[in-house]
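Peer 1: Model the following, please.
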Amino acid sequence: MRESFQSRFGFILAAAGSAVGLGNIWGFPTQVANHGGAAFLIVYLIVVVVLAIPALYSELLIGYAGKANPVTALSKLSQGRARYAGATMGYLNVFGALLMLSFYHIVAGWMLAYAVGFAAQGLGFTGIAQFCFESSVTRDLISTSIFLLLTTVVVYRGVQNGIELWSRRLMPMLFVLLLGLIILMAPLPGASEGFAAYLVPDLSQLGNDDIIVSAMGQAFFSLSIGLGGMMIYGSYLKPGAKLGRLCFSVAAIDTLIAFLAGLLIIPALYVALAQGLDIRSGDGLVSEGQLIFAVLPELFAKLGGLGSWIGCAFFVLLSIASLTSTIATAEVPVAYTLERHQLPRHHATALVGGIIALFALLLVLFFDPLFSLTVTWVTQFQLPLSGLFYFLVVGWLWRRGNQLTEHAQNSRIVSLLRIHIRWVCPLLLGWVFYYVALR
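Peer 2: Next up, the predicted model:
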């Protein structure tokens, strides 16, 4: 018997956990800071409603209707000759998930290493702290292995006893940590300027094509659309699920976490500036990598003993955000192995974990030539291409999908949604492809 989520609330937390990742905590605030403050936030919220929620709905609907892994669901719903294209995209989803997990576990391992490093620093274990903070192959192999083990253990326990149970635990922890860090950062010198830069919009930026495209990319990717994670979660929903309400709930939590992350990161940048640290790079702020691994650790060091524990809490926050994303993505190849090759879950999980470990090992050992190439393939090609294909499946290739009558109650909303998914969303994504190609 196929597993399912035990409750609607459990699904919402699991799906929101899949969506809430490193892109929310460090990517969104940096985009806001570099694109007119609250002006980016305004555009982002519009894009979430116009593009990201329909994309999320499409991916969930494919999983909910197909009740299977991406290969089976996409080939089943892509009727006629298009079923071969559907199966191909399904295999790309599985392969893309494995690639994403290989580099994501490395980055998540860095977060875990920094969390341990700041804790060790606070306790006076300077040798351990130095090992955790300094980049090395040994550190990366250890931290990546530990994080991969955490992901594997959760996925091994299944949907209800693993993914849903740990999502119920981790998401409240993430929310509390985020609020606590905002409260700690708010009274520090420079934070008020950061809040103003974040919340007061530069309206002259609203007509900028770059801000619109950046907001589209951020909204699309922050909702974890394009690798089959939401599809597989949708397949675990029980009959009678109200997909529209679930989509809005997941998008609302994801957007709230991103907004709160901005309330933490941007004031922290201005606190760093008040401490004499350089937060500029060219015409904008520092990149995400410099922000997380250079500017903020320097800021925490300047805050004395309290800074070590603030740093520890911050990187624990990032580690939790990473884990809720990795368990969702790992379920994609695990479900494929379970259903297409009839392996028991413990064998499927071990096999997938071994493949991810092998890919991650290659990226660690050959970091310079392979890491950025892998990230570029997944984020700039795989994700938008998959999202575009989901729109085509729901809007054009799946006849019953064009009706959408079985999965929505309001006929007017159904008619508008059908037109929107068939025409508006593919054209918007096509414009993004074209704009990025010209840059």
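
Peer 1: Please count neighbours and contacts with C-alpha atoms only from this point.
Peer 2: Noted.

Peer 1: check contacts around N208.
Peer 2: Applying Cα atoms under 8 Å, 6 or more residues apart in numbering to N208 gives no contacts.

Peer 1: With the one 3 residues further on instead?
Peer 2: I211 makes contacts with 35, 40, 43, 205, as judged by Cα under 8 Å, 6+ apart.

Peer 1: quick one: buried residues of the strand or helix carrying it?
Peer 2: Under the criterion DSSP states H and E, the helix or strand holding I211 is helix 209-222. Buried residues in helix 209-222, counted by 16 or more other Cα atoms under 10 Å: 210-222.

Peer 1: Now tabulate the contacts of I211 in TSV and tack on secondary structure, neighbour count and distance to G158.
Peer 2: Converted to TSV, these look like this (DSSP: H, G, I helix; E, B strand; the rest coil; neighbours: other Cα atoms under 10 Å; distance: Cα to Cα, whole Å):
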residue	secondary structure	neighbour count	distance to G158
H35	coil	23	41
F40	helix	27	39
V43	helix	20	38
Q205	helix	18	46
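
Peer 1: Second input sequence below; structure requested for side-by-side comparison:
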Amino acid sequence: MTSSNTRETFGSRLGFVLAAAGAAVGLGNIWGFPTQAASNGGGAFLLVYLVLILVVAFPMLVVEMAIGRSGQANPVDSMRSLTANPTAKKAGAFVGWLGLSVPSAVLAFYSIVGGWIICFMLGAITDLLGMESATAWFKGFSVERNLFGTIVFYVLTILIVQGGVKQGIEKWSTRLMPALFVLFGVLFIYIIMQPGAIEGLQHYLVPDFDKIFDRKMILAAMGQGFFSLTIGGCSMLIYGSYLSKKENLPKMAMNVTLVDTGVAFIAGLVVLPAMFVAMNKGVQIYAADGSLLSSDTLVFTVLPLMFDSLGVFGQLFAIVFFLLLTIAALTSSISMLECPVALVSERFNTKRTSTSWVLGGLIALLSVVIVYNFGELFGLVATTATQYLQPTAALMFCLFGGWVWNRNAKLNELEQGFPEFRQSTFGKIWPWYVKFVCPILVATVIWASFG
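Peer 2: Model (predicted):
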């Protein structure tokens, strides 16, 4: 174990917020959130989602970051450090390992999608240059093309993670995240000027109050909120462990929540109007019963069709859009790889560079197996990781944070950087809220995913 004095921390508040928000901002925000909103009544979904983010996801984000900062270590050792009881320590280590399985399993399928996006971006570039056969290869779903994209995505992820917290993760997050916002702004202005876009905007921003209490929609919003903030995914715990004790933890968690939710909201502002623009051009998006066609591949089918229909400008914007998705995917994948890399380099005192390449390579092998057996494995791994492993890990972190971690120790941790925490309204509600309310809500999400 390295002592906490030598442990790297983030160099600036902005660096932490952008890195942690980057971990949370992934394809779930840009691909998942607008798709969910489009399938679940637009504005109604948005409203319920915003409420649930504050009520469920935010208090749990504080727990996960506090556990990390208190332990100042990888997830396994941080969980062990919460208690002196030997049996509870063992249980804590188990929860830490369970938590670590989440980013590793998610990365295995996520990087394949990341690879598709890189190929679509390269395809948009070759399209613009008039290289037809290359474009057809990049846009076709061949095994070779998927393998190529996946490997490129892993190499980019590993190159950032090997740089460490300040030189790798923070340096790149503070460049990539602002780029994400700028690209979104440009895309929004462009799309909103197309015929049909305003209808899409209304569908997204004006809630249909009849749909607000729809059980299915509420559960979809709750699940989306969880995955959006990567609760139970270990990334927040590990980033919390790199956070200085001088920082106000609830405030930092709130900043991360706001940036993450902001990106999801802006993604909706771009994708929903884009869908209506595509519909205006004759692209079929909704089935006769009002359900979304091919919701899983919305980003890969509908948007390219819209870009194609807009000529040269469309090709340029296709490059911008897929570059934007690549950035979002990378800011998440670096946090996923950071979890096992931190554990191995701390436990075995290994060099960060070689650890990043070896562990990245091992998870990449799993992805290669999935690429070659796509039909059988991709959906299975994705469902297991996001619907079962992640919520279960979130529930365990919550139970440990609420019940096993001594109340006083917990409050002392949060008072560092926020001396008046106990007196604040949040400080009075949060400890019992995490103990009783959050576990029930998480259990509901797990129960719904089986239902």
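
Peer 1: returning to that earlier point: and the buried residues of helix 209-222 of the first structure, which is closest to F314 of the first structure?
Peer 2: S222 (19.3 Å; Cα to Cα).

Peer 1: Count the neighbours of E247 of the second structure for me.
Peer 2: By the criterion of other Cα atoms under 10 Å, E247 of the second structure has 15 neighbours.

Peer 1: One more: L293 of the second structure?
Peer 2: Neighbour number of L293 of the second structure under other Cα under 10 Å is 15.

Peer 1: In the first structure, what residue corresponds to it?
Peer 2: If you follow L293 of the second structure across to the first structure using TM-score structural alignment, you land on V286.

Peer 1: hang on, isn't its match packed against A272?
Peer 2: No. V286 of the first structure is beyond contact range of A272, at 12.0 Å (criterion: Cα atoms under 8 Å).

Peer 1: anything in contact with each of these two?
Peer 2: I279.

Peer 1: check contacts around whatever residue of the second structure lines up with Y156 of the first structure.
Peer 2: If you follow Y156 of the first structure across to the second structure using TM-score structural alignment, you land on Q162. Q162 of the second structure makes contacts with 168, 352-357, as judged by Cα under 8 Å, 6+ apart.

Peer 1: switch to 10 Å and redo it
Peer 2: 168-169, 334, 337-338, 341, 351-357 (Cα atoms under 10 Å, 6 or more residues apart in numbering).

Peer 1: how about the strands of the first structure, start to end?
Peer 2: 280-281, 284-285 (DSSP state E).

Peer 1: just curious, which of the contacts of Q162 of the second structure is nearest to V25 of the second structure?
Peer 2: Distance ranking of the contacts of Q162 of the second structure against V25 of the second structure, using Cα to Cα, places I334 first at 11.7 Å.

Peer 1: Map the closest one onto the first structure.
Peer 2: Checking TM-score structural alignment: I334 of the second structure goes with I327.

Peer 1: count of neighbours near that match?
Peer 2: Neighbours around I327 of the first structure, by other Cα under 10 Å: 27.

Peer 1: what would the contacts of Q162 of the second structure look like in JSON lines with distance to A93 of the second structure?
Peer 2: Formatted as JSON lines, the contacts of Q162 of the second structure follow (distance: Cα to Cα, whole Å):
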{"residue": "G168", "distance to A93 of the second structure": "28"}
{"residue": "I169", "distance to A93 of the second structure": "26"}
{"residue": "I334", "distance to A93 of the second structure": "23"}
{"residue": "L337", "distance to A93 of the second structure": "19"}
{"residue": "E338", "distance to A93 of the second structure": "18"}
{"residue": "V341", "distance to A93 of the second structure": "17"}
{"residue": "K351", "distance to A93 of the second structure": "23"}
{"residue": "R352", "distance to A93 of the second structure": "23"}
{"residue": "T353", "distance to A93 of the second structure": "26"}
{"residue": "S354", "distance to A93 of the second structure": "25"}
{"residue": "T355", "distance to A93 of the second structure": "21"}
{"residue": "S356", "distance to A93 of the second structure": "22"}
{"residue": "W357", "distance to A93 of the second structure": "25"}
